[in-house]
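J.: Sequence first, then the predicted structure:
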Amino acid sequence: MKKILTFISLFFLSVPVMATCDYSDTGNGASVGLSITSKILSDTTLPAGTVLAAKSVGGQVTNTKTFSNCGINDIYAIIASPSTTLVTGVKGVLGGPVYETGIPGIGFEISEAITGTVSRPVPATLGSVSAYGLSSSPIKQISVWLIKTNEAIDTSSTGTHNISVSYRAGTVNQVNSNSTAARLLRVDITLGPFTFKETSCDITPRGGNTINLSSIEASQLKSAVQGGVTGKQKEFTLDISCPTSSIGTKYNYWFNAITENSPTKDGVLLNNISTATGGAKDVGFIIKQGNSAIKFFDFNSYVINNIQKSQSLNFTADYYKVSNSLTPGPVQAMFEIVLQEN
């Protein structure tokens, strides 16, 4: 289950000659495996677009081949095998596209291999685009999300389902033939076997989904240490309640930034109100658990090993100074917490 939290406050105050791509190495790219065997919530009241499970893989991902200087006829492609179709009308994490897994009711979303960070992955779109003008940056991990695609999940599905996603760049012939030169990364995904559950723990923000911070003066925020305590921080609590069948089991929870978060600074949500509409410039929020900033899209670090019938998680929201060029205006951001049984 998941809950969305909203923070609201007012802050005073010409074409080159055709060529083939250049690559970081002459190898056949990296290859990694990723297996998801989580317990899946099959509750029919959950809407399409609900995150059912999430997992990331690093390791050999850091050896993904990069490319640059591609010619005008070169392409960049993301290809799934077996081929899959886009789920129409359903968006995944960060608004990304969702594709069929072969299990009715369950789709998958995968992150890009040429851009994005651990803190801010970029959803991948299957298919091909021109590679002219594109270049890739080294990445540290690939993330996969399982997304509910319709009202009823086929809980009779047994065994495993395998999907291979390949990232390639080069000429059309190189890409279509899966040549060694064009291969950047291949992710072999194994789904299942799953255990389906009709109920799970629920998580509820104490006092409601909207957290309001007191106003802060521009001079006060400018003088504050970046990421430090401003004196305007607001504590909030998330209450977890579990059915008897879940007591004593292991849960993970993770944080999904619905609005934009910093790709390099942990726990920082950027202002979702544009300066064109009066929003504060270079002001955001930082979310902390204890004295440490939370890590968005970290699916492994936050664990409850022996969940109880009732327990709570405590956090703090505070203003965050992006730079000293900040200007007055309202500040707003949203994130959700996803609770996932292992």
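T.: Perfect, thanks for sending it.
J.: CA only for contacts and neighbour counts going forward, please
T.: OK.
J.: Surely residue 55 and residue 108 touch.
T.: No - counting by C-alpha atoms under 8 Å, residue 108 is not a contact partner of residue 55; they are 11.2 Å apart.
J.: Identify the contacts common to those two.
T.: When contacts are counted by C-alpha atoms under 8 Å, 6 or more residues apart in numbering, residue 55 and residue 108 have 144, 145 as shared neighbours.
J.: Looking at those two, which one has more neighbours?
T.: The neighbour comparison of residue 55 against residue 108 (other C-alpha atoms under 10 Å) goes to residue 108, with 25 against 19.
J.: which element is that one on?
T.: Residue 108 is located in strand 106-110, with elements delineated by DSSP states H and E.
J.: Mind giving me the packing neighbours of the helix or strand that that strand is followed by?
T.: Going down the chain from strand 106-110, the next helix or strand is strand 127-130, by DSSP H and E. Here strand 127-130 touches strand 75-81, going by 3 or more C-alpha pairs under 8 Å, 6 or more residues apart in numbering; DSSP states H and E.
J.: at 10 Å instead, please
T.: strand 75-81, strand 161-170, helix 172-176 (3 or more C-alpha pairs under 10 Å, 6 or more residues apart in numbering; DSSP states H and E).
J.: got the contact list for the residue nearest to residue 304 when sequence neighbours are not counted?
T.: Spatially, and ignoring its direct neighbours in sequence, residue 304 is nearest to residue 251 (5.1 Å; C-alpha to C-alpha, 6 or more residues apart in numbering). By C-alpha atoms under 10 Å, 6 or more residues apart in numbering, the contact list for residue 251 reads 201, 302, 303, 304, 305, 306, 307, 339, 340, 341, 342.
J.: Now, of these, which are buried?
T.: Neighbour counting with 16 or more other C-alpha atoms under 10 Å marks 201, 303, 307, 339, 340, 341, 342 as buried within these.
J.: mind listing the helices for the stretch 151-300 of the chain?
T.: With DSSP state H, counting those that start in this stretch as the criterion, the stretch 151-300 of the chain has helices at 172-176, 218-223.
J.: Included below, for side-by-side comparison, is a second structure:
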Amino acid sequence: MSTPHSQVTLNRIDKSKLMSLSRGAQTPAEKKIVMNIDCPTSSIGNTVTYWFNPIGGVSTSGDGIVDNMISGATAANNVGIFFKLAGSPVIFYDMDKYNYKITNSSMLSNTISMTADYYRASDNNSDVTLGNVKAMLEVVIQED
């Protein structure tokens, strides 16, 4: 299986735009992340399981949200990153939720598409500040 490391940079978003949207709503800065999983022919009949491990703090705001890893004067406050898979929040650390069985050769290559977007953790305008936001997510892929 082969999926390279990658970095996704979201476009900047104005605070006024972020505050005007409901929490968890899609913003104009949302980015699609495409992961390609390529397996050898010997994988036919096996199951591929994958799960998501946030690096840093998991937000108490809900599933799929990772708190900002940056702190200090350059950091945005009360803004994290929201990861979704097929439009639903990613469930972190769940090693049973995401899998597929390779039943034929056409399934040896599979694409998993997810999105990353800003998440506003407060409705209070003074709690949300401008700045940089960083979140990291590890995707573990296992063949059984």
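T.: Ah, there it is. In this text the structure is predicted, and so the values were computed from the model without any measurement.
J.: Farthest pair within the buried ones among the contacts of residue 251 of structure 1?
T.: 201 and 303 (13.9 Å; C-alpha to C-alpha).
J.: Quickly list what's touching both of those two.
T.: 251, 339, 340, 341.
J.: For residue 257 of structure 1, see how far away the first one is.
T.: Separation of residue 251 of structure 1 from residue 257 of structure 1 (C-alpha to C-alpha, to the nearest Å): 20 Å.
J.: can you check the second one too?
T.: Here the criterion is C-alpha to C-alpha. By it, residue 339 of structure 1 lies 14 Å from residue 257 of structure 1.
J.: how about the nearest residue to residue 144 of structure 2, chain neighbours excluded?
T.: With C-alpha to C-alpha, 6+ apart, the residue lying closest to residue 144 of structure 2 is residue 47, at 5.2 Å.
J.: which residue in structure 1 lines up with the one you found?
T.: With the correspondence set by TM-score structural alignment, residue 47 of structure 2 lines up against residue 250 in structure 1.
J.: That match: what's it in contact with?
T.: Each residue near residue 250 of structure 1 by C-alpha under 10 Å, 6+ apart is listed here: 303, 304, 305, 306, 307, 308, 340, 341, 342.
J.: got JSON lines for these, with secondary structure and distance to residue 285 of structure 1 too?
T.: What follows is these, written out as JSON lines (DSSP: H, G, I helix; E, B strand; the rest coil; distance: C-alpha to C-alpha, whole Å):
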{"residue": "303", "secondary structure": "strand", "distance to residue 285 of structure 1": "24"}
{"residue": "304", "secondary structure": "strand", "distance to residue 285 of structure 1": "26"}
{"residue": "305", "secondary structure": "coil", "distance to residue 285 of structure 1": "29"}
{"residue": "306", "secondary structure": "coil", "distance to residue 285 of structure 1": "31"}
{"residue": "307", "secondary structure": "coil", "distance to residue 285 of structure 1": "29"}
{"residue": "308", "secondary structure": "coil", "distance to residue 285 of structure 1": "31"}
{"residue": "340", "secondary structure": "strand", "distance to residue 285 of structure 1": "25"}
{"residue": "341", "secondary structure": "strand", "distance to residue 285 of structure 1": "29"}
{"residue": "342", "secondary structure": "coil", "distance to residue 285 of structure 1": "30"}
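J.: still contacting in structure 2, which of these?
T.: By both residues aligned by TM-score structural alignment, their matches' C-alpha atoms under 10 Å, the contacts of residue 250 of structure 1 still in contact after alignment to structure 2 are 303, 304, 305, 306, 307, 340, 341, 342.
J.: Residue 51 of structure 1: which of those residues is nearest?
T.: residue 340 (9.2 Å).
J.: give the contact list for whichever residue in structure 2 pairs up with the closest one.
T.: Aligned by TM-score structural alignment, residue 340 of structure 1 pairs with residue 142 of structure 2. Taking C-alpha under 10 Å, 6+ apart, we find residue 142 of structure 2 in contact with 1, 47, 48, 49, 50, 51, 95, 99.
J.: Burial check on the equivalent of residue 267 of structure 1 over in structure 2, number of neighbours?
T.: When structure 2 is aligned by TM-score structural alignment, residue 267 of structure 1 is paired with residue 64. Here the number of neighbours of residue 64 of structure 2 (other C-alpha under 10 Å) works out to 21.
J.: So residue 64 of structure 2 versus residue 75 of structure 2, what's the distance?
T.: For residue 64 of structure 2, the distance to residue 75 of structure 2 - C-alpha to C-alpha - is 20 Å.
J.: Having no further points to raise, I will conclude here.
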